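Novice: with the sequence up front, the predicted model follows.
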Amino acid sequence: MDILSEGGGENIMYVDDEEGLAILGQEFLEDMGYAVTPVFSSREALRLFSADPQKYDMVVTDQTMPEMSGVEMAIAMKQISPETPVVLCSGSRMSLDSPGVSESSICEVLLKPEVFDRLPQLLSRLFMHKSDR
């Protein structure tokens, strides 16, 4: 594994209403050296984030979920902690220019199925800049 893709224990919330995908995301990121909190509901993710926003260095979320979309959740999280980056995973063509995305704290849109191919480099880039702050 490339040294740039190894985490330093940063805590990532991984949100997907499909439990299997959330657990897969958790295992993938933990293997890279990140601490991961898998969450299976956008409402539960917002509740956990609201209770302790400083706990999370980043949120990775699916876009299409019941109750609240990933974009809606990211907008709510931005109100609580504007500096926490959110990565949106989508099965449909979305970008940072898509409606609602620019108002959120979404820093990147990853299209399925290439999420796990692109996530290591994205995390390296984001956390490398974090240490420069």
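Specialist: Perfect, I can see it now. Residues are numbered from 1 along each chain as shown.

Novice: only C-alpha atoms from now on, for both contacts and neighbour counts.
Specialist: Will do.

Novice: show me where the protein has strands.
Specialist: Per DSSP state E, the chain has strands spanning 11-15, 35-39, 58-62, 86-90, 106-111. These are given in chain order.

Novice: TSV for these, including distance to Asp97 and mean neighbour count?
Specialist: Putting these into TSV (distance: least, Cα to Cα, whole Å; neighbours: other Cα atoms under 10 Å) gives the following:
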stretch	distance to Asp97	mean neighbour count
strand 11-15	22	24
strand 35-39	26	21
strand 58-62	17	25
strand 86-90	13	25
strand 106-111	10	20
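
Novice: for Leu29, which of these is the nearest?
Specialist: strand 35-39 (7.0 Å; Cα to Cα).

Novice: that closest one - contacts with which helices or strands?
Specialist: If you count contacts as 3 or more Cα pairs under 8 Å, 6 or more residues apart in numbering; DSSP states H and E, strand 35-39 packs onto strand 11-15, helix 19-31.

Novice: A further structure is provided below for comparison with the first:
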Amino acid sequence: MQSHQLTESEETANQAFGPILERALQRARALIPPDYEIVHELSHDHARVRGDATELENLFASACVLAWQSIAGQPAKIVIESVELVMDEVVLNEEAETLQGGLPPRRYVHVIISNDRRQPPGPLHLKMRPPPEGSAPPSARRLRLIDMRSVVSEHKGMFSVATEPALGTGFDIYLPSAALLDRQAVTGSGGALKHVVYVDDYAGMRELIEEVLPDAGFRVTSFDKAMPALRFILTGSTGCDAVVTDYKLLDLDGLELLKQIKRVRPALPVIIVSGYVDDTLRARAFERGAAAVLSKTQDLDALCDVLREFLPSDAQAEAGSFTDWSSLS
């Protein structure tokens, strides 16, 4: 199955996360009575997300309001914490390699919205000030719980809510981080982006790669089976500069695909990825000519770094030029 071509609109841009959360808290501050303090701590400087900023602002503002309503009438503070982290402890099953909750291993922005009974604030939490008197409050659309879950799902994240008597309601929200826009595109002759073919029978990983690699400066085409990928690679009609394949596939395994590719294109870099990586797999892969063997539990920055090592740019490109998505069509 060949991947669709990615496009980007202003609403789903790769953008800084901090301002999104700040605007959400401004909306929440206008909706929550001023005698309830809102305190927050952002434990990251440059986190980015790809998504609809307005929907995310409504999501976080609505979570703050629900957290307040769960303890309304009781003295408490609304507490918001945000941290960027790498989730790499994989829960494996027979069909896919995913994290607890169905999330693939990668970097995430984790937002906790609760109150000081559930989550006491620390010394680094900042108080959100009420809007100036007489100023127009920021507009906000209150989301129902089912709508909040839908927004997070559309952004390929995870949403959980917990309610306890006397402790109120708390939210845990995970959103995939997007790549920083300060890395150069990886280009070949004529300025075309280097083309990576990705093979994996798990749709979640294909979608993730289709997002992350273009952000990192590559063009990507993905397949769910080895044989269609092999035919695509060997035709040479669209060019292929590197292959990344899962070890366990539906038809051929990754090592057999590697073997078939090397018979015809021995110089083509092929990277094997797997949820289970041991010395035996490494030895068999390198014996067949693999460029690298990576664990799926690693942050995808590691994959981008390996691809850059094997696919240096042939021409100098402007920093961030890979964000011109029209060049991927």
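Specialist: It's in. All values reported here derive from a predicted model rather than from experimental measurement.

Novice: care to give me the TM-score?
Specialist: Remark: TM-score between the superposed chains equals 0.84 [TM-score structural alignment, normalised by the length of structure 1]; 129 aligned residues with a Cα RMSD of 2.3 Å.

Novice: most tightly packed of the helices and strands packed on strand 35-39 of structure 1?
Specialist: Stretch with highest mean neighbour count among these: strand 11-15 (a mean of 24; mean count of other Cα atoms under 10 Å).

Novice: counterpart of that one in structure 2, which residues?
Specialist: Here strand 11-15 of structure 1 aligns to structure 2 at residues 195-199, judged by TM-score structural alignment.

Novice: how big's the offset between the matching stretch and structure 1?
Specialist: Stretch 195-199 of structure 2, aligned to structure 1 and superposed, deviates on average by 0.4 Å (mean Cα distance after the TM-score superposition for structure 1).

Novice: name the residues that touch that stretch?
Specialist: 206, 209, 218-226, 229, 233, 239-246 (Cα atoms under 8 Å, 6 or more residues apart in numbering).

Novice: quick one: which of the helices and strands packed on strand 35-39 of structure 1 is nearest Leu88 of structure 1?
Specialist: The nearest among those, by Cα to Cα, is strand 11-15 at 9.7 Å.

Novice: how far away from the center of its chain is that closest one?
Specialist: Relative to its parent chain, strand 11-15 of structure 1 has a centroid offset of 6 Å by Cα atoms, centre = their mean, to the nearest Å.

Novice: now do stretch 31-50 of structure 1
Specialist: 9 Å.

Novice: that stretch aligns to what range in structure 2?
Specialist: Against structure 2, stretch 31-50 of structure 1 falls on residues 215-234 (TM-score structural alignment).

Novice: list the buried residues in the matching stretch.
Specialist: Buried residues in stretch 215-234 of structure 2, counted by 16 or more other Cα atoms under 10 Å: 215-227, 229-230, 232-233.

Novice: can you give me the end-to-end span of it?
Specialist: Stretch 215-234 of structure 2 has an end-to-end distance of 26 Å (criterion: Cα to Cα, to the nearest Å).

Novice: what of stretch 22-41 of structure 1?
Specialist: Start and end residues of stretch 22-41 of structure 1 are separated by 10 Å (Cα to Cα).

Novice: distance from that stretch to the middle of the chain?
Specialist: Distance, centroid of stretch 22-41 of structure 1 to centroid of chain: 10 Å (Cα atoms, centre = their mean).

Novice: identify all contacting residues around that stretch.
Specialist: Residues contacting stretch 22-41 of structure 1 (Cα under 8 Å, 6+ apart): 5-19, 45, 65-66, 116.
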